[in-house]
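Colleague: Got a sequence here, can you build the structure:
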Amino acid sequence: MKYHMSRISGLLVCCFILCSSCLAQVTTDDISRVRMAGSKSTLPVSIPQVADFYSIFGMQLIFSGPGSGERRAQAFALLRSAPYYAIDETITVDAIDQLEQVGDLSRVESDLAISISLLRFFNNLVFGDRSPSLSYKGWTFHPGFQHVNVIVATALQTQELPTLASSVNNKVKVIERLCYRLGLISQRREARESMPLSVRDTSGSSGNMMERLYRLGITDSINTTNRRYYKDMLVRGQRCFGLLADGLARTTLLAELNIPIAVRIRQLQTAINYYRWLYSFSLLEPLTEVNIPAAYLNVYEADSILLSMKMVVGKPSTPTPTLSSTIETVIVYPYWNIPQSIASNELLPAIRRNPGYAAAHAIDVVNSGGRTVLRQRPGCRNSLGLIKLDFYNPFHVYLHDTPLKGYFDLERRYFSHGCMRMECPVEMAGLLLGSRKAGLDSLMAKGCNNGLEPLVFKVDKKMPLIVWYNPAGLNAWGEPVFYPDIYGKFK
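Modeller: Down below sits the predicted model:
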């Protein structure tokens, strides 16, 4: 058995069941003794989930026995489609076939192997095959799988299993469109593997330019003779990377086109599964998402976006950390307790050069817990603006307003020391305060008068926050877009 299993990639079925091949039912003992290992999935199939799934069928075998051939074939076809759906499915149909051919699986074991594979497939299709990679986790999301069992069982009973995956996948536009683009790129990469890959110049006659746009699913043709079509496709390519969309081939577009196709595939796979995770969470409660590469904030509730805005996030030398936390307070007229690194590297040298610098920028030297620190007073010159949103994290970063509004006019907004500046802080604070928004509006009407003291408000309902590094999404035209890999996470 070990000899055969070593030849099968991705399938480690440790079966300790000595049951008769004629056994017609699955027992909880059978399930508890079957261990599906070797999966990279962060959402493994649990024993209770499998037991619950079989209970829907009265603990009868589902994919073995008389009349189960079509059901079995449909399940295998779905498992083979895992790459199209960006699912890292390590238990393959071929592996199960090979094990059965050499007699290593009984009917019960075979049935369990297929069921567990199918449930894992749909767990990953619904919730994503990976959790977001975060530097700090103030909370974690543990999805329940009961409704996955119900939709899979219902589809099997109504013979709708072949269409179930696309039905689930296409509920969310961003997931549907990124999956479609992933499929195009994968197909064209395979079909045109021997064609030139790199683009070396910005010449309008560059076949390599159109070849690369075609491989990335941006164009439907590699025609370079039609000048209008060529320019239109360059515009679409520029939009795909968030560049100035004027139809002029520049080195910035070449740089994006020369990123290896394998990297683009990995970025799409990551993004698709991140959005599955996000959508599943937002069905339970509202969630604020800050995407660092996009420099954008969205507030989700179910399948709706309650609020969107541009953000300014950390520059590569002082990156914004990824994290999950909970927004608990809104601070109006905040102090800025200046981090030691900023004080030492930037402000203290400026103060030494110009003794009047501190007074001009409303900066005081204060004692905080026995330490001497710099603090900026509330008011018009405060670097946090008029509003700060507080949430616990070990990095001392937060969401805040800014007096430097001009940065929001830029496409690439990576300028901060790690904190996140909001384009629409009043709207965000108002959403968090709910019924007390009128009080906030009254304060904002007074403007940024100096000499005010901070006012702290508890939010109406604590809001989960995730700050992550999601490499792809949709642009304003509903087209797939690859965000700048500003921190080099996908090199």
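
Colleague: hey, let's count contacts and neighbours off CA atoms from now on
Modeller: OK.

Colleague: number of nearby residues for Glu411?
Modeller: For Glu411, the count of nearby residues is 13 (other C-alpha atoms under 10 Å).

Colleague: Name the nearest residue to it, sequence neighbours excluded.
Modeller: Closest residue in space to Glu411, ignoring its immediate chain neighbours: Gly242 at 7.4 Å, by C-alpha to C-alpha, 6 or more residues apart in numbering.

Colleague: give me every residue that touches that neighbour.
Modeller: Glu411, Asn475, Val481, Phe482, Tyr483 (C-alpha atoms under 8 Å, 6 or more residues apart in numbering).

Colleague: Select from those every entry located in strands.
Modeller: Val481, Phe482 (DSSP state E).

Colleague: Any idea how far the host helix or strand of Tyr279 is from the middle of the chain?
Modeller: Tyr279 is part of helix 261-282 when elements are defined by DSSP states H and E. Distance, stretch centre to chain centre, for helix 261-282: 5 Å (C-alpha atoms, centre = their mean, to the nearest Å).

Colleague: in it, what's buried?
Modeller: 261, 264-265, 267-282 (16 or more other C-alpha atoms under 10 Å).

Colleague: Show me which of the contacts of Gly242 is closest to Cys15.
Modeller: The closest of the contacts of Gly242 to Cys15 turns out to be Phe482 (C-alpha to C-alpha; 43.4 Å).

Colleague: give me every residue that touches the closest residue to the closest one other than its chain neighbours.
Modeller: Nearest residue to Phe482 in three dimensions, chain neighbours excluded: Ala472, at 4.5 Å (C-alpha to C-alpha, 6+ apart). By C-alpha under 8 Å, 6+ apart, the residues touching Ala472 are Gln267, Leu268, Ala271, Pro480, Val481, Phe482, Tyr483.

Colleague: can those residues go into TSV with extra columns for distance to Glu100?
Modeller: TSV is the format used below for the contacts of Ala472 (distance: C-alpha to C-alpha, whole Å):
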residue	distance to Glu100
Gln267	36
Leu268	34
Ala271	36
Pro480	42
Val481	44
Phe482	43
Tyr483	45
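
Colleague: one more to line up against the first:
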Amino acid sequence: MTRYQSQSALLTTLRFLCYLLFLLNPITSAALIIDSRGIEQQLSNSATGLRKTEIDDLQRFYAARKFQPLWITGEPGLSQLKTALAFIASAEAEGLESQDYQLQQLTQLLQQIDQSSSAAIELEVRTTHALLKLARDLSRGRFSATAIDRDWHIPQPEFDAIAFLQEAIRSNHLEQSLQKLSPQTSNYQLLKQTLTHYQALLRDSIEWIRIPSSPSIRPGDIYDSIPLIRQRMAQAYMADGLSEFNLIPSESQLYDTELVTAIKAFQEQHGLNTDGIIGKNTINALNIPLEWKVRQLRINMERLRWLPRDLGQRHLLINTAGFYLTAVENDEPVLNMRIIVGRDYRSTPSFNGALSYMVLNPYWNVPASIARKDLLPKQQQDPTYFTTAGFKVFPAQERGAQAIDPDTIDWNAIKRGFPYFLRQDPGSHNSLGKIKFMFSNPFSIYLHDTPSKSLFRKDIRTFSSGCIRLEKPFELAAFALKKQSLPEKFSADLVSDKTITTHLPKPLPLYMVYITAWADEQNKVHFYPDIYDRDLRALRHARW
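Modeller: Predicted structure coming up:
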């Protein structure tokens, strides 16, 4: 039995025990009569095992209610305590671990409070502590985003757990308030449902079929691994319920139309080109074990908790892991497009900003690192490269100076650094295409068009130097301008080859995120490759 399965079995037992204790053993003993003095003494006890900040929070919470008990009261049935413990027991469904909220210890204390006032006091205080911690973790994330992912630069939401719990108690809406702590977006909730389903499958100890590596298998081919792939599709149907995966059992080695349809649906689910060809990337996706997908769901639910609850009425969500940009208006996606992101050694970070203006027919001011590592070797191989590609060469420290004829420079003599500044003129060869979208950020990243349209047909689109290349730049321009289509003057400016800056009527919020498990508007959960190994690093940090 795996560590995860043993924890799940323990959780199920604890939940059942809680239920039986409440249902079959009504608690009426005088041991339940605890007073403010007992709570105050408990919080002054240095042997609680809690950190000073946690004790300070508890003292602040109880001081506001004059140290009167909240959970262990004379109320018949202790409904508030039931609500609190049931909520703590539900942490696993949120991708968290109930052991972080002392569920087992709380359950043991619950069995003792009928005979021990000290157990009752400890249960009172520790239930509050666990609830405050879980409320905070659900509202803003279990971990510090920057500690678990060094490339995440979006501020986590602010949340006052003490004020939240005080208001929930005051308004007598404890259960309803607790249920609204985690993100209420359909995306998060669908990941949560999928996680629950996958966790149940894991407990059944199903062995995931592994597909051996092979040359690319094309529709109509006959191959000995086809029966295994059919069985793997049956497991995918059990896991995800997509009708395309529900195949008729067969030992045929023919890659037939029915299986092609299933593979195309599987490729779409995993962010791959839906060409029906069973190549390396498709086999890799088929071989991802269910246990890894459970971990993937958990870490991405954590990332969604890091995001602000309100992203704005109109905003852009750019998922670098999924190679996709979505423009959202009134909580509905109105524009989707493929994107190209940074190479693994120039990975695009996660951050937020706001588009403020667009540049038509832009120049490309080449960063020195790109000039040195990417463009200089091309010039050294082909002495006409800079000229034919429209690059002008300037002294590195004198950009206002006259351009230097590249033929007068011995490019092969450059061994270190790059003592020049390169600028590419607007035109058909310009790497930024016809338009770029600008927003303030510390990474010098922007969105832009590209002349290399064929790259959008690739599965893994890590070809840029960190900036984002757009499949549909002009559709995005119309959205940014709040237009159904581009104005005539805008279109005329595009074809003029003149460099023109156009300011947006209102800044457009933008969120650059890295999320490898995502639910679309059709309520399908998609899984994307961990192209930058950020899932792997985050999961190691979390020890999930």
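
Colleague: Tell me how the two chains score on TM-score.
Modeller: Superposed pair, TM-score by TM-score structural alignment, normalised by the length of the first structure: 0.75. Supporting alignment: 460 aligned residues with a C-alpha RMSD of 4.5 Å.

Colleague: Surely the residue nearest to Glu411 of the first structure forms part of a strand?
Modeller: No - according to DSSP: H, G, I helix; E, B strand; the rest coil, Gly242 of the first structure belongs to no strand; its state is coil.

Colleague: Need the counterpart of it in the second structure.
Modeller: Aligned counterpart of Gly242 of the first structure in the second structure: Gly271 (TM-score structural alignment).

Colleague: And that match, how close does it get to Ser454 of the second structure?
Modeller: 17 Å (C-alpha to C-alpha, to the nearest Å).

Colleague: the strands in the stretch 401-544 of the second structure, which residues?
Modeller: 420-424, 435-439, 447-448, 462-464, 468-470, 500-513, 517-519, 525-527 (DSSP state E, counting those that start in this stretch).

Colleague: Provide the aligned range in the first structure for the first one.
Modeller: On the basis of TM-score structural alignment, strand 420-424 of the second structure is assigned to residues 372-376 in the first structure.

Colleague: Compare the matching stretch with the second structure and give me the mean distance after superposition.
Modeller: Superposed on the second structure, stretch 372-376 of the first structure shows a mean distance of 0.9 Å to its aligned residues (mean C-alpha distance after the TM-score superposition for the first structure).

Colleague: Give the buried residues for that stretch.
Modeller: For stretch 372-376 of the first structure, burial by neighbour count (16+ other C-alpha under 10 Å) applies to Val373, Leu374, Arg375, Gln376.

Colleague: What residue in the second structure is paired with Val365 of the first structure?
Modeller: Using TM-score structural alignment as the criterion, Val365 of the first structure maps onto Val393 of the second structure.

Colleague: and what of Glu176 of the first structure?
Modeller: In the second structure, Glu176 of the first structure lands on Gln189 (TM-score structural alignment).

Colleague: count of neighbours near the closest residue to that match other than its chain neighbours?
Modeller: Once flanking residues are discounted, Gln189 of the second structure sits nearest to Pro183: 7.6 Å by C-alpha to C-alpha, 6+ apart. Neighbour count of Pro183 of the second structure, defined by other C-alpha under 10 Å: 20.

Colleague: who's in contact with Pro183 of the second structure?
Modeller: Leu138, Ser139, Gln189, Leu304, Arg305, Arg309.

Colleague: Please dump these into TSV; it should also carry distance to Gly241 of the second structure for every row.
Modeller: Output for the contacts of Pro183 of the second structure, formatted as TSV (distance: C-alpha to C-alpha, whole Å):
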residue	distance to Gly241 of the second structure
Leu138	28
Ser139	30
Gln189	17
Leu304	24
Arg305	27
Arg309	30
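
Colleague: ok, those vs Asp493 of the second structure, which is closest?
Modeller: Once C-alpha to C-alpha is applied, the member of those that ends up nearest Asp493 of the second structure is Arg309, at 38.4 Å.

Colleague: which ones are touching Gln59 of the second structure?
Modeller: Taking C-alpha under 8 Å, 6+ apart as the test, what Gln59 of the second structure contacts is Glu40, Leu43.

Colleague: got it, and the one 3 residues further on?
Modeller: Going by C-alpha under 8 Å, 6+ apart, Tyr62 of the second structure touches Gln68.

Colleague: tell me the average deviation of the longest helix along the second structure from the first structure after fitting.
Modeller: The single longest helix within the second structure, with elements called by DSSP state H, is helix 117-140. Here helix 117-140 of the second structure, set against the first structure after superposition, deviates by a mean of 3.7 Å using mean C-alpha distance after the TM-score superposition for the first structure.

Colleague: List the contacts of the helix or strand just after that helix.
Modeller: Using DSSP H and E, the helix or strand that follows helix 117-140 of the second structure towards the C-terminus is helix 145-148. Contacts of helix 145-148 of the second structure with the rest of the structure, by C-alpha under 8 Å, 6+ apart, involve Trp152, His153, Gln156, Arg303, Trp306, Arg537, Ala538, His541, Ala542.

Colleague: Thanks a lot, see you next time.
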